[in-house]
Structure formats: structure tokens, C-alpha cells
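Undergrad: Just need the structure, nothing else, for what follows:
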Amino acid sequence: MKLEFRLATLVLESIERKRISFDKAYNRTLRKKFEKKEGFLYNVYELAWNSILKSYLADYIYSEVFKGRKLNIRRQCALRVAFYLVAYNRMNPETLAMYSGGLIKKELLSFLRMVYREDVEGIVADLPFDRKLSILNSYPLTLINSLSRFMKKRELEKFVKSQNRKTMWLRVNTVKIDVDKAIRSLEKEGVYVSQDKDYPYLLKITQCRKIVGNIRLVKDFRVIPMDKASAVVVDVLSPSRGELILDATAAPGIKSSLILQLTEDKARVIAVDLSRNRLYQMHKIINKLGVKNIDILLSDARKVKIRNVDKVLIDAPCSNSGAIRRDPALRLILKSKPKLYEHVASQRSILDNIVNNIRFRIGVYATCSVIPEEGEKQMARLSDILNIVKVKSIGLEGYRGYLNYDKFSRLFPHTHDTDGFFIAKFKGR
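TA: Below you'll find the predicted structure:
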């Protein structure tokens, strides 16, 4: 347990210092030192993950007990891991202190003894609804306040609590393997799935005691981790053979590759991204996925000039507030209000450039976001010059109160068991 505790602490610290995803922080922390110890790897992964899910409560109770005192980042992260182990795994604080490698000093040990005795969730029972919901579910208060404009309390609570259920989707790469064979191969690895009724090439993991990235079929690129919401976006685009399609913000290429998979590599994709490193990684991924009809272009979607295409996919950079269930690091990153809105200006610039400078028949704009500033508001701004088309998908309508809200589509984890997503469709001028 000593090593698991320290590594889980370092995963959280990496997220706090570098503002990176959970999987990236985990992989950087372990750096393949323990790649043969599957059970150990899984335990560290789950401990770090679950500690983040209780991190707001740990931080709140500590701040109430030790008013005005602040911990450095590493000790704060150690506190969160220790809090989860003591409050929810009922680990003895003295035993844990011995495993902590000096991270739990006398003051923190006394705090953990109190946690061990108390009903920790009862401590926040008298707080206002929104703050209590945020703390108990480690979900950003700013997001709760934003969503409360569009959801009643009961639905909002259901939505926030759904973020704590880990649902993982896999896309079968039918270029390399058929669905039935993929299911059988996964079961041999101890990974059990259910086939999606809307998109038969999608599988929802129902039982798995492995890190998804360590599944053999994932390593071989025969199945690809891909949330169902992303498949819905490509479905709304409705790619066909022979079409020239611009993927304006393409890296790492998962949606581009699905376009080619669905058209049996008979469409042509121009995949644009402004990061040389991301495009390098995308090139490697595309090659391993087995699709070929793609041109990768280093350019900025805010400035790129391409004369004529049939369709445009704008899966814009965003807050990723819709992916909190899939990436718990976002619970820590998005606690800061400015982080929620830092991509709004670039979304506006991308839309303006593509709408005004590229000829196309159909465009799809999508964000993995639950806030209207990255969805309905962006499209409302262009309503005078765009012909908005009603999205036909499994999703719900957009947020009421915005122009054309009934033509947009929104996906939610508590309703669709997907990431939170906004999707709009429009005709070119």
C-alpha cells in the first residue's frame, strides 16, 4: 500500500501542477516502471481516480477544521488520497501514516482520526443545495450554477451524480476486425461488453479489471476508446463515399478515422491541426488504424484557406466540461472559472473563418461541453448568415432561450450514457 499511496498522490500532484488529463498524469507518473504488474497498475489507477471523486469534500472539511491554513500541493494531494482511504475504505489512520513516507505529519494524522470517527458527508448537510451538490460530488460549482438555469433541481442532481459512474465505450475498428470477433477476443481478456443498439460498431464496457489502454485489442488498434457522443457527431455529419471532408480541428484523428471507416475509406478527409506534435501523433495513429484516404495539414483553423469541400466538421477546442465523467482530472482543472471560458474566443474565430472563407455544402459544429457559451451562444451569433438545419440524433434539444435551440442537439450522461455534447448542423452559403 505504501507505493500505491505515494504514486496516487503523485498522479494528483501532476494534474494540479501541469493541468493535464488523468490518463496523461497517470502514465507520466508511472513511466512504465511496473508494466508487468497488471493488478498493481489497476489499484494505483483506481485509488487516484476515486480520491479525486472525493477531493472537494476532503478540501472542504480540512479548510473548516484548520481555518486559514494551507498545505503545499503535494501534501494537499496526499491528504485527498488519505481522506478517501480513511473515510470510504475505512483504513486505520495510524496504519496509513506508516505507509505515507512522511507525507502525513502529526497535524494531518489528527485530522484523519477525526475523519475516521465522523459521518463526513453529514458535515455538509446544512449547506445550500448547490454548494452541497458540488462538494459531495466533486463537481465544479461554476458549472452547477450555469446548468441550474436550464435544469430543475431534481434533474440537475441526477445529472451531477451521473458523473460519478464510470462508463467506457470502445469502437470496433471494422477495417481490421469484425464486431463479433472483437467481442469474443475481449471476453478472452476478461473484458465484457454490450453492443450498442444505435451504432453496432460501438461496445460499452460492462465489466473490466484492466486499464483500458492495456487491453490487447486497444494496443493493436483493433478497438479504439471512443465515447458514443463522438460517434453521434460523425453520424450527424453523415459522410458518404466520394465526398471531400474537412476536419478542421482533427487531432488526434479519432473522428477522421471513423469518417473513413464508415465510408470504407472511399471519402477523402483533409485533417487540419495547428500542433505539429499532435499531428505527428495523429499520423502514427492513422497508420495503425489502417485507413489511408486522408491528407494531414499543419495549419490553424482560424486562418486556414481551402477552396471547396463537400462537408466541414468543426469539433472545436473547448472546456471539455462534458467529459468530466470520463476524465476526473477536469474536476480539479475546471474549479477555476476562467478555465471554463478560455476557448470561447478561438471557437468564434474558427467558425468565422470557415463560414466566411470556405465553400461547403454542410457543416457540423460540436463541442464536448455543457455550457451554452460554447454551444448555443456561438451559433446564435451566426444565425443571420447561416441556414441552421435541425439535427436528427438521439440527443435532446438545445437549451431553451437561445435562437434555434430546437434545431440543436445535446447529449448528457444521465440521459444518454455519453459525454455531455453540443451539436449543430448548418448549410454553407
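Undergrad: From here on, just use CA atoms for contacts and neighbour counts.
TA: Will do.
Undergrad: For the stretch 251-400 of the chain, just list every one of the strands.
TA: Applying DSSP state E, counting those that start in this stretch to the stretch 251-400 of the chain gives strands spanning 268-273, 294-298, 311-315, 362-367, 387-389.
Undergrad: Format those strands as JSON lines; extra columns: mean neighbour count and distance to Arg171.
TA: Listed next are those as JSON lines, based on neighbours: other C-alpha atoms under 10 Å; distance: least, C-alpha to C-alpha, whole Å:
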{"stretch": "strand 268-273", "mean neighbour count": "23", "distance to Arg171": "19"}
{"stretch": "strand 294-298", "mean neighbour count": "17", "distance to Arg171": "20"}
{"stretch": "strand 311-315", "mean neighbour count": "25", "distance to Arg171": "18"}
{"stretch": "strand 362-367", "mean neighbour count": "23", "distance to Arg171": "19"}
{"stretch": "strand 387-389", "mean neighbour count": "17", "distance to Arg171": "28"}
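Undergrad: To compare with the earlier structure, here is another sequence to fold:
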Amino acid sequence: MSANNKPTARSLAVQVLVANEKNGTYVDLLLENDTHVRTLASRDMALLRELVFGVLRNRSFLDLHIRNYIRRGYDTFDVKIKNILRVAFYQLLFLDRVPDYAVISEAVEQAKNTGTGSQAKLVNGVLRTFQREPWKPELSSAADLQEIAEYMSHPLWLVSRFVEQFGTEELLPWLKANNRIPVTFLRHLHAQEACMDPELQSTDFDGYFAMPAGLRLQMLKGWQTGRYIVQDPSAGLAVALLAAEAGERIIDLCAAPGGKAVALAKLVGPEGRIVAVEIEKKRLGKIHENVTRTGAENVEIVQADARTVELDAADAVLVDAPCSGFGVMARKPDIRWLRKPEDMRALLRLQRHILHNAAGLVKPGGRLIYSTCTTDREENEMMVTAFLQQHREFALESAGEFVPDRFVTERGFVRSWPHLHGIDGSFAARLVRRK
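TA: Alright, predicted model coming up:
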């Protein structure tokens, strides 16, 4: 706390990280719902987000540093003390603009607030020793998967799963990409119009602009007038693969936050219709926000379970399946720590049920697009292969006609990789129902 007892960005960062680690609540929700966070000035908000996301992207790398200065017992430390030390080490290692004395002073004060002087003494001793005797871990070329996982701040089970599916050649580039600060992309919904915000940066992706660091959405004329949505180009690949035509009726299952639904609404035009289906009430609100702000009047929002919803058959159905999120770990770094191996079975079962129900919502001759934001092969290629074996009325159509070749695999699926394409990892398949 500061002198006036108002939480600082650093103290709030520790608070958010503790709640994330202890309760399993995603940091996006914690930041969105905390009343103190909402009162922060924009500069302090930027620091808070830098600290929270920076620690999560580098958590076990920071722990390697801390353990070097603690003889034993770090694993048994209270989660708050761990995160006080992590936030402090992150600043000392990565943020030149924050004076070391300020970092150490506030970390010690936070430790005092835990109620024991010994904790404050420990924090002070560890940080002062690091100042005097800096140490940096090195990753040798002979490192095993455990060492790689710790150094690159990913759980061992996830690193092992990647190697089992894809081998070791792409492992380090993929891990490094997951630890970078991702670009925020805006999709221009009126591609025929010139961009009205010169601050935005052009990109290699048609219809997409990049947000410079420090620029707020509310400052943009195009945002205020509903010209843009926040959408990574990887998400746009599924929209392109669907190839919506004017006047079509399209069902978007698991539609929140509504970016794909809004983009499709522009493509089908006023004579077309998008039925956006979402089960969670709070996530429905996100769809409403995007639809209202962009003026997408041809979007119908339905609260229903994608596994069981009954609707009239559509020209196309988009399944934006709930998934592990392994393709967006740079953007949502806590996924790697909150997701557990035992979660995968339930996720795979959920995806199968949604796909099975979606099949019955497609007209003969229509398209079913299955898309995820994960790199995991079991959720992607293997899921589609199993579906086609059970649903002989569908056939895989190559993505080559609809998206750039660099995103098309040998089997005709869509894949994007953060380390190869500079965008989120994603997958999509175009399945056509026989007439």
C-alpha cells in the first residue's frame, strides 16, 4: 500500500497473481472485476498489466533466480511471499525504468503486511543479495525437457505433450513465441474504406491493423464509430475458410465474444442472418457489446448449449470450439499454469459432442467449419478425423482455395503458429455436407 493506503500497481499485481494461483481464476477476470484496478490511472494500469502478464510468462524462470538465493524450502513458501519475490525479480530483470531501490522498498513493505517480520527480512535479504551478486541461469544445448520447461516457464507435462506430437525441432521457437508480448490486432470491418486512424500500423494481413503500445481503443475514431473489432488474424482464418456469401444464414456456435459473428454479419449483408449461440450469460453480454457497437443488426443472439441446441438448418455452421487455448498462451499466459493434463479428456469429450450436434444443423451441400485456438493435435486433426469416420455424410474440403498457402497443411487443414506467422496459434477445417 502507498502512504494514503491506496493500493499501488505493484501491490495489486501481487494480489491478482495470488488469487490466480490459489483460486484458479483467470487474470483477465480478476483485472476486469477488481474495483481498485478500475480506479488506476492509465500509466499505473499499464504497469499492473506488465507485471502480472510478465510474471506469468516467466514464472518458473523467475523461480530459478529466487531459488539460487534461498537455501531450501522455497516450494513451501506462502503463495503471497512467492509472488512478492516474483514481481520484484521481474522488475529487476526486465524493467529498466523502475529504480531498484523502489522495487526492493515496496517488496519489503508488502512482506511486512503479511504479519511477520521474518518474511520482510527474508525478502530484503534475497533482493539485496541479488543486487550485490547477480546470477543468471543458462540453458545448455544438452538440457533435458525438465530443464527446458523450467527455463522457458512452461509446465513439464505441456512441453512433453508438444514433443510427443511434433518432435523437438520446433520446441524452443514455439516456447519463445509463447513468452513474447503479443501484438493487438484490429480488424477493419469496412475494408473498402480508408483507415481513419493514422496511429494504427499496417500489417501483412489484409484488413488488419496493429495497435501501437500505449494507444487506447477509446482514442480511435474508427473504434468509436464501430469500424473495428479486436481480432487476431488467426481468428480471421476461420471466417475466410467459411467463405460466407450474401444472403446466407449462418450459425455461430460458442460465439463469444462475437468477433467472428460480427465479421460474418458484414459478409452476408442485410439480407443474411447470423445466429450467435452462447451458453454463458456473462459472455452473452460481450456479444451484445460488439454487435451494438458495430451496428450488426443482422445478428440474432441465442443463449443455449451448443451440445443440444435445436435450430433450423443453416447454409453454414461455425464451431469455435472450447479448447485448451495452447495457441494463445502469449496473450493468456496463465493458461499454461491453470490447465492440467486431466482437463484434456473432458475438453475432448465436449468438442466431440458439440461437433456431433453441429452436424445436424447444416443443410445438405452446406459447410461446417471447426476451429480452435489451440496447437494441440488431439483437439485438431485427430478430432476432425474421428468426426469424419462417424459422419460419412461430410467430406473434408481443402483450405487452399480460401486462405493463403502458408497457413494450409498437406492435408488441407488451416494451421497458424505464433513462432512461424507472428500471430496466435489456431486450427480450422472445412467440412462439406454431401447433397
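Undergrad: picking up where we left off before, who wins for proximity to Leu96 of structure 1 among the strands of the stretch 251-400 of structure 1?
TA: Closest approach to Leu96 of structure 1 among the strands of the stretch 251-400 of structure 1 (C-alpha to C-alpha): strand 362-367, 42.1 Å.
Undergrad: would you list every one of the strands in the stretch 101-250 of structure 2?
TA: Going by DSSP E, counting those that start in this stretch, the stretch 101-250 of structure 2 shows strands at 185-188, 201-202, 208-210, 228-230, 249-253.
Undergrad: could those be laid out in CSV, adding mean neighbour count and distance to Trp157 of structure 2?
TA: Formatted as CSV, the strands of the stretch 101-250 of structure 2 follow (neighbours: other C-alpha under 10 Å; distance: least, C-alpha to C-alpha, whole Å):
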stretch, mean neighbour count, distance to Trp157 of structure 2
strand 185-188, 22, 31
strand 201-202, 14, 38
strand 208-210, 23, 34
strand 228-230, 23, 32
strand 249-253, 27, 30
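Undergrad: now the ones you listed in a markdown table, with distance to Arg59 of structure 2?
TA: Listed next are those as a markdown table, based on distance: least, C-alpha to C-alpha, whole Å:
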| stretch | distance to Arg59 of structure 2 |
| --- | --- |
| strand 185-188 | 26 |
| strand 201-202 | 31 |
| strand 208-210 | 27 |
| strand 228-230 | 27 |
| strand 249-253 | 35 |
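Undergrad: Which one of the ones you listed lies nearest to Arg377 of structure 2?
TA: Of all the strands of the stretch 101-250 of structure 2, strand 249-253 comes closest under C-alpha to C-alpha, at 21.3 Å.
Undergrad: Figure out which of the strands of the stretch 251-400 of structure 1 is closest to Pro93 of structure 1.
TA: Per C-alpha to C-alpha, nearest to Pro93 of structure 1 of the strands of the stretch 251-400 of structure 1: strand 362-367, 43.3 Å.
Undergrad: residues in structure 2 aligned with the closest one?
TA: Mapping strand 362-367 of structure 1 onto structure 2 (TM-score structural alignment) gives residues 367-372.
Undergrad: Mean distance of that stretch to its aligned residues in structure 1, please.
TA: Stretch 367-372 of structure 2: mean distance to aligned residues in structure 1 after superposition is 0.5 Å, counting by mean C-alpha distance after the TM-score superposition for structure 1.
Undergrad: what residue is smack in the middle of structure 1?
TA: Ala323 (2.8 Å; C-alpha atoms, centre = their mean).
Undergrad: What residue in structure 2 is paired with it?
TA: So Ala323 of structure 1 corresponds to Val328, using TM-score structural alignment.
Undergrad: Kindly report the same for Lys288 of structure 1.
TA: That one, Lys288 of structure 1, aligns with Arg293 by TM-score structural alignment.
Undergrad: check contacts around that match.
TA: By C-alpha atoms under 8 Å, 6 or more residues apart in numbering, the contact set of Arg293 of structure 2 is Gln224, Thr225, Gly226.
Undergrad: Which among those residues count as buried?
TA: Gly226 (16 or more other C-alpha atoms under 10 Å).
Undergrad: Just the ones in helices from the contacts of Arg293 of structure 2, please.
TA: Gln224 (DSSP state H).
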